[in-house]
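Visitor: Structural data only, the sequence is not supplied:
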């Protein structure tokens, strides 16, 4: 299968450009000579210095423009589209996290609903050629059937975060129907890697270990019925997005939703064992987590496992990175970045 190369004459707007996926995608596009406008509000949901470190690596590119702003601010978004006239928009700005949404619901409505509405409106009035936006595997809720397929029923979310992401899909579909905006939604499955999000389990486990604290594992210590996750390495995710950017939907309602995951679920405990081995290799000493087992948290689901058949059919997407390779890259980066002794 051959893939259409990214058009260097186009202007690409990436919201959430200082975020984990946004940074790696921006870097990939910039390396290919594309013009990238990066937008991020630099909020303190997690360590801002990590976001600043990502941005520092993007600043040397002459074809990169960074704007510190919030997608929930309609006037700023409108002005940005009028000034920069992006032809391709990748909306990765969102308030992430399932558990955080239980304590801080307002943030999710502001960013994920109002902010996304502002992006849709701007795309509507400025003839955007393709809107790619972040959805989430959390829309599948407590579905028992695995692997999750895009045609599955997704009207029973178990967190507000999931509700906002399902709402994004509905909103995008409506705008595609009414205004013929080509839009593609991506249901991400547990993305990990270097320069990742500290609120993700693998990063949090590593932080706890080096702080001399036990890690919390929310599976009741049930190893037979352990949690399953479709851990997907960041480089694989970016390749999938890059290919989809050049393939806007052309149906009568030009809107598509794809799972983007590893299609190879791992038990959480296997993932943890692999992380211990990776950190042992990175530090040159044996690393073993002190584990505290607790009940599964509200909003969490026992298994997330993606069918990626549709994405493979569309753009030949097939993840290449094993958890051994991916976690070793994370561990090596972590030890160097935090100067672990």
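Guide: That came in fine, so what should we check first? Values in this document were obtained by computation on a predicted structure and should not be read as measured data.

Visitor: contacts, neighbours, all on C-alpha from now
Guide: Fine.

Visitor: so is residue 281 in a helix, a strand, or just coil?
Guide: Assigned with DSSP: H, G, I helix; E, B strand; the rest coil, residue 281 falls in the helix class.

Visitor: what about it, how many neighbours?
Guide: 15 (other Cα atoms under 10 Å).

Visitor: cool, residue 32 as well?
Guide: Residue 32: 12 neighbours (other Cα under 10 Å).

Visitor: mind checking how far it is from residue 64?
Guide: Plainly put, residue 32 is 12 Å away from residue 64 if you go by Cα to Cα, to the nearest Å.

Visitor: do residue 288 as well
Guide: From residue 288 to residue 64 the distance is 42 Å (Cα to Cα).

Visitor: one more structure, for comparison:
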């Protein structure tokens, strides 16, 4: 049985990924600090489900990745075959209010992971980045070989920095690293601070929703089960340092390190108003829109070119937004049993 470290295992993506890995016969060590950034009970429920599903194959560890020595101790004890680093302080808007938490979790936490991997190298490390790393780029769809130098938020700047940190360790210590940039992820058990959760909650309660940039925004909405399947398949797509420094066309492999960046997206850019329409269809209710200006740090559009992912794994995310939104609304109603607008 191969052992995988999943950091952020009580988080939205980490929960779904850990569940998938357990179903495929992996042993999962799940690290999470169960922070109060959003509803702690949601995170505790996710971990409880993993413990039930995985039995002895799931080992929960409560702690912060940035805690000095914690990662080194875990790597020494478990000799991980694979490491999937998802733990991070997330959210573009919150990074304006509390940037220090991003510095500690995203940068120092990643440093602790890299140092532990240097001492106890796994077969492959996969670290989460973000589509926000593309920043001010306007050429779409985004390709991994585009320059990404102008991040628009401190959150995005920290994630791009982790890509650079990981590249240096890959080069110096021959650590195979894949950085995956995921796009707007949604689905059941999603984060309460994300648009789908907030919109669904408000619409079901008969309250208005805040629609930024007056609805003139596009996102590459990626269903969470598609995302984690792509991550699972990437475990076996281990980057190898090119001996002659020549990188195949269309590949983002570094010419000097076993380091690669991979987009994971639905390869489609959906208008925010169409996304809201999908929620209205799933709920059977009409949203009252509170039109707002663009928020600082946000970008008007994202759109992934995911050809490299398909080349490496043969897989392409393809869940339709209407189907994915309907699955989320079904979960939300079952989990929260809300008193909906017009009902007693």
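Guide: On my side now, so go ahead. Just so it is clear, the structure is predicted and the values come from calculations on it, not from any experiment.

Visitor: just to revisit the earlier point, which of residue 288 and residue 64 of the first structure has more neighbours?
Guide: residue 64 (19 against 14).

Visitor: per the alignment, that one corresponds to what in the second structure?
Guide: Matched to the second structure by TM-score structural alignment, residue 64 of the first structure sits across from residue 58.

Visitor: Same check on residue 320 of the first structure?
Guide: That one, residue 320 of the first structure, aligns with residue 318 by TM-score structural alignment.

Visitor: Tell me which stretches of the first structure form helices.
Guide: Using DSSP state H, the helices of the first structure run over 20-31, 48-58, 74-84, 98-103, 105-108, 116-125, 160-179, 201-210, 234-245, 268-283, 309-315, 323-337.

Visitor: Adding distance to residue 193 of the first structure as columns, could you present these in a markdown table?
Guide: Converted to a markdown table, these look like this (distance: least, Cα to Cα, whole Å):
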| stretch | distance to residue 193 of the first structure |
| --- | --- |
| helix 20-31 | 9 |
| helix 48-58 | 13 |
| helix 74-84 | 30 |
| helix 98-103 | 19 |
| helix 105-108 | 25 |
| helix 116-125 | 26 |
| helix 160-179 | 22 |
| helix 201-210 | 9 |
| helix 234-245 | 6 |
| helix 268-283 | 11 |
| helix 309-315 | 21 |
| helix 323-337 | 5 |
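
Visitor: who wins for proximity to residue 141 of the first structure among these?
Guide: Smallest distance to residue 141 of the first structure across the helices of the first structure (Cα to Cα): 7.4 Å, for helix 160-179.

Visitor: May I see the buried residues of the closest one?
Guide: Neighbour counts over helix 160-179 of the first structure (16 or more other Cα atoms under 10 Å) mark 160-169, 171-177 as buried.

Visitor: Also stretch 140-155 of the second structure?
Guide: The neighbour-count criterion (16+ other Cα under 10 Å) identifies 141, 142, 143, 144, 148, 151, 152, 153, 154, 155 as the buried residues of stretch 140-155 of the second structure.

Visitor: repeat for stretch 213-231 of the first structure
Guide: 215, 216, 217, 218, 219, 221, 226, 227, 228, 229, 230, 231.

Visitor: gap between the first one and residue 171 of the first structure?
Guide: Here the distance between residue 215 of the first structure and residue 171 of the first structure works out to 38 Å (Cα to Cα).

Visitor: List the residues that contact residue 201 of the first structure.
Guide: For residue 201 of the first structure, the contact set (Cα atoms under 8 Å, 6 or more residues apart in numbering) is empty.

Visitor: Wait, residue 169 of the first structure touches residue 135, no?
Guide: Yes: assessed by Cα atoms under 8 Å, residue 169 of the first structure is found in contact with residue 135 at 7.1 Å.

Visitor: overlap in contacts of the two?
Guide: residue 185.

Visitor: And residue 70 of the second structure, what's its match in the first structure?
Guide: For residue 70 of the second structure, the residue aligned by TM-score structural alignment is residue 76.

Visitor: ignore the last one, residue 138 of the second structure
Guide: Using TM-score structural alignment, residue 138 of the second structure sits opposite residue 144 in the first structure.

Visitor: quick one: its match from residue 303 of the first structure, how far?
Guide: To residue 303 of the first structure, residue 144 of the first structure is 8 Å away according to Cα to Cα.

Visitor: same thing with residue 102 of the first structure?
Guide: For residue 102 of the first structure relative to residue 303 of the first structure (Cα to Cα), the value is 20 Å.

Visitor: ok, these two, which is more surrounded?
Guide: For residue 102 of the first structure versus residue 303, neighbours defined as other Cα under 10 Å are more numerous around residue 303 (24 against 14).
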